[in-house]
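Undergrad: I would like the atomic coordinates for the input below:
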Amino acid sequence: MTIAVDPVKTPGPIVIDQIATYVPELVSIRHDLHRHPEVGFEEVRTSGIVAEKLSSWGIEVHRGYGKTGVVGVLRGHYDGNRAIGLRADMDALPMPEETGLPYASVYPGRFHGCGHDVHTTILLGTARYLAETRNFAGTVVFIFQPAEEGLGGARAMIADGVFKDFPVDEIYGLHNSTHAAPNHLTVSPGTVLAGADFFDIRLRGRGAHAAHPDAALDPVPATGELIQALQTIVSRNVSPTDPAVLSITRIEAGSAYNVIPETAAIAGTVRAFSDDVRETIRQRIRAISDHIAAAHGLTAEVDIRDIFSVLTNDDASVEIVASVAREVLGNERVSTEARRFMGSEDFADFLKHAPGAFFTLGHSGTVPAHNPRFVVDDAILPVGATLFARLVETRLKAD
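TA: Predicted coordinates:
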């Protein structure tokens, strides 16, 4: 037997009735996590709650992967040698919250502005249901990941041996979305999210009194020239058929009106769907920085860091997700033809270790993520938990 969620907020989806009974607890967990957000690698309280819940449901718990990551292992009632990984990220953003919610963050400058509190709660709902039913053959590995927001949490868990210790045959991840209507799922084959680099460039010269610029090697005008030159990289070195972005996001130079500074610095990000394009852009950043610095008698210090891999979904896994989603949400609420997005996600690194898919689930929020007024509707919780649960029961179906 199944029941539908509130038809006003979430028309259509068929939620597993057992999961529907969890809704009060799931909402309570989500609001508590939202009220107490923790940023990357500091998810001590959050990971403690996750571990306690998993353990209370009889799930084998392992901690310390990626510092604050948590892994839960659950075996089904039926014999099977296949394993499926399900992942949720746990970290918040270092930004203020302006939602006015009764469960708003109690920590100034910390906010679940991307909905990772929601993702964590969804996976907990799935874990409880599967622990209570165990109607599958094989193993489920629940991966609660720290530090997704640019700090390399996925790579940290991998470096600590998460897939060596808990190998999986497939892996799936979910993200909430304001780009789709409530309960609309999007999962697309191929490359869907860009890889990302962060870069810092410091031009170093010689400081002097501003009244005597001839005594200085001024990095400020050279920095202006550098900013303009970097903007030619994509337009003149990358094919128009290969989308790429280079954005300067920070400029720093000097601290007084009458002092020419010794150094000036800029920082920014590069996004592209191809590793070859990313490498071309890296080489051009270094070359342009060095040559402009030399032309002004300066030196350039360039640091480029690979932060996110290109995220590429496995075609067969995409169809698996879409098929399950059509059963839960209805055909008209499932899309497999979304355009690529220049955002990034370190779930991409998990996909290098096992085939799988990353998909999004729409909710009623209208303010985009990473905005101080971003809000996710609690109605997404049982729907997301049902999707994950049905994925497991479909892929690890007992003979």
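
Undergrad: C-alpha from now on. contacts and neighbour counts both.
TA: OK.

Undergrad: what ranges do the helices span in this protein?
TA: For the chain, the helices defined by DSSP state H occupy 17-20, 23-35, 44-56, 116-133, 153-159, 162-165, 219-230, 232-237, 275-295, 315-329, 347-350, 380-395.

Undergrad: Could you export the ones you listed as a markdown table, including distance to D303 and mean neighbour count?
TA: Formatted as a markdown table, the helices of the chain follow (distance: least, CA to CA, whole Å; neighbours: other CA atoms under 10 Å):
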| stretch | distance to D303 | mean neighbour count |
| --- | --- | --- |
| helix 17-20 | 48 | 19 |
| helix 23-35 | 35 | 19 |
| helix 44-56 | 31 | 18 |
| helix 116-133 | 29 | 23 |
| helix 153-159 | 20 | 21 |
| helix 162-165 | 29 | 15 |
| helix 219-230 | 15 | 18 |
| helix 232-237 | 17 | 14 |
| helix 275-295 | 9 | 17 |
| helix 315-329 | 35 | 20 |
| helix 347-350 | 22 | 24 |
| helix 380-395 | 39 | 23 |
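
Undergrad: Nearest to A147, out of these?
TA: Nearest of the helices of the chain to A147, taken as CA to CA: helix 153-159 at 4.4 Å.

Undergrad: how far does that closest one sit from the chain's center?
TA: Taking the mean of its C-alpha atoms, helix 153-159 sits 13 Å from the chain's own mean (CA atoms, centre = their mean, to the nearest Å).

Undergrad: Over to stretch 220-234?
TA: In terms of CA atoms, centre = their mean, the centre of stretch 220-234 is set 30 Å apart from its chain centre.

Undergrad: now what about it, what contacts it?
TA: Defining contact as CA atoms under 8 Å, 6 or more residues apart in numbering, one finds that stretch 220-234 is touched by 203, 244-246, 248, 253, 261, 263-266, 281, 284-285, 288-289, 292-293, 296.

Undergrad: Another for comparison:
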Amino acid sequence: MDSNRAAILDGLKAYEPELIAIRRDIHRHPETGFEEKRTAAIVAERLRSWGIEVVEGIARTGVVGTLKGARPGQRSIGLRADLDALNIKETAGRDYCSTIPGKMHACGHDGHTAMLLGAARYLAGRPDFAGQIHFIFQPAEEGLGGGRLMIEDGLFERFPVDAVYGMHNAPGLPVGTFASRKGPFLAASDIWTVRFRGTGGHGGAGAHLATDTTLALAQFVTAIQTIVSRNVQATEIAVVSVGHLAAGDFDAHNIIPAEAVVRGTSRSYKAEVRNLVQRRVSELAQACAATFGCRAEVGYDQLFPALVTHAEQTDVSLAAARALAGESKVIADAPLVTGSEDFAFMLEARPGGFMLIGNGVEADGGARQLHTPDYDFNDEILTLGSAYWVCLAHEELD
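TA: From the prediction side, this is the model:
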């Protein structure tokens, strides 16, 4: 396998300057969910130029390229990358910094797209496999459920697969390292909004006449910290975090606001824990509102399910990683990740696996984390990620 690994890496190395150019071009022109028209057009044009059959417009801006192997075979697999960026202002300094104000590729989807394109090009030029591969480029992974919408748009009816695979970069994991696990891997992701309503009033002369929404909000923010510590069983995992607070007007310092809003996220791995957290968020909001004579309106949306990998396909993906990187560079029982991924929808629909690829460690031992203004995908792993996809295709279709 060493000679095969070297041949794959050498073949892909020849494309590396092009992959870097594609990645950085996409980085300069970030597009958020369902707006990825330019990115999708780049993907479609490249796939067609390599002789790959292309279908566009799946779930609005999704693209699927289909490549048939040179050898006969009925098995079919899907390899998936995501296209969208985030609403974050990028830290200046790179010569390929975002040119779109307030938007950037802060999660590495530009790199994911480039890696899958690299694999598509390599396999199109060396289709020595049996069956077919669907290269799935998904829109709107960041909170908008593009994976679910692709499925609803007939993804797996139009492009049947026996297995589907995803991959994500992991800051803090050394370059050359791969990690996966069987069963629950990434968390379910929910968002919630609580709107406290009261009378408001004059903060000086009329405080005793007001129902104060800020008190209800303050008590609620403290109270929800008990959900994980006192309601969720100690052997289970959940996270409840506040991400947004709003009340009153900055210039109205002597006005008690009649409305206060708090928003946040919850993470979990099991349906019973997820439902418990949802129930307690609502109960605590109502109780805190009632305590201070206010009303509470609660909205709770279960966005993404937990990402649960399948045992057989995880073994295949781990075998591909070992063939490429060696046993010592592959973590087969990675820790649970409380981040979420809407690839979970695809794993609910079809068997498959999910792999983390190391994005590197900074000199001080830290890493530029996902969803932060100074994050950047590491171009050093483009060839390695493409090679993983190629090895996975051979594991599945040889």
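
Undergrad: can you tell me which residues contact the aligned partner of A207 of the second structure in the first structure?
TA: Taking TM-score structural alignment, the alignment pairs A207 of the second structure with P213 from the first structure. Residues near P213 of the first structure by CA under 8 Å, 6+ apart: I260.

Undergrad: Could you list every helix and strand in contact with the longest strand anywhere in the first structure?
TA: Longest strand in the first structure, counting residues (DSSP state E): strand 78-89. Applying 3 or more CA pairs under 8 Å, 6 or more residues apart in numbering; DSSP states H and E, one finds that strand 78-89 of the first structure contacts helix 116-133, strand 137-145, strand 170-177.

Undergrad: tell me, that strand lands on which residues of the second structure?
TA: The aligned range for strand 78-89 of the first structure in the second structure is 71-82, by TM-score structural alignment.

Undergrad: In the first structure, what range does stretch 324-341 of the second structure match?
TA: On the basis of TM-score structural alignment, stretch 324-341 of the second structure is assigned to residues 328-345 in the first structure.

Undergrad: in the matching stretch, what's buried?
TA: Residues 328-330, 333-335, 342, 344-345 are the ones in stretch 328-345 of the first structure that count as buried (16 or more other CA atoms under 10 Å).

Undergrad: Return the distance of the longest strand of the first structure from the chain's centre.
TA: Here the centre of strand 78-89 of the first structure is set off from its chain's centre by 21 Å, with CA atoms, centre = their mean.

Undergrad: how far apart are that strand and its match in the second structure?
TA: Aligned to the second structure and superposed, strand 78-89 of the first structure gives a mean residue distance of 1.1 Å (mean CA distance after the TM-score superposition for the first structure).

Undergrad: end to end, how far does stretch 332-343 of the first structure reach?
TA: 26 Å (CA to CA, to the nearest Å).

Undergrad: Now do the residue most central in space within the second structure against K89 of the second structure, distance only.
TA: Closest to where the C-alpha atoms of the second structure average out (CA atoms, centre = their mean) is E341, at 3.9 Å. To K89 of the second structure, E341 of the second structure is 22 Å away according to CA to CA.

Undergrad: R46 of the second structure now?
TA: With distances taken as CA to CA, R46 of the second structure is found 29 Å from K89 of the second structure.

Undergrad: With D333 of the second structure instead?
TA: D333 of the second structure is 35 Å from K89 of the second structure, by CA to CA.

Undergrad: Just to check, G85 of the first structure is in contact with V141?
TA: Yes. If you go by CA atoms under 8 Å, G85 of the first structure and V141 touch, sitting 4.6 Å apart.

Undergrad: hey, what's in contact with both of these two?
TA: Joint contacts of G85 of the first structure and V141 (CA under 8 Å, 6+ apart) are V168.

Undergrad: how far away is S317 of the second structure from R71 of the second structure?
TA: The gap separating S317 of the second structure from R71 of the second structure is 22 Å, by CA to CA.

Undergrad: Hmm, I typed the wrong one, I wanted G166 of the second structure.
TA: 25 Å.

Undergrad: more neighbours, these two?
TA: Using other CA atoms under 10 Å, the more surrounded residue of G166 of the second structure and R71 is G166, with 23 against 14.

Undergrad: Tell me, how many residues neighbour the equivalent of N359 of the second structure over in the first structure?
TA: With TM-score structural alignment as the criterion, N359 of the second structure lines up with H363 in the first structure. H363 of the first structure: 25 surrounding residues under other CA under 10 Å.
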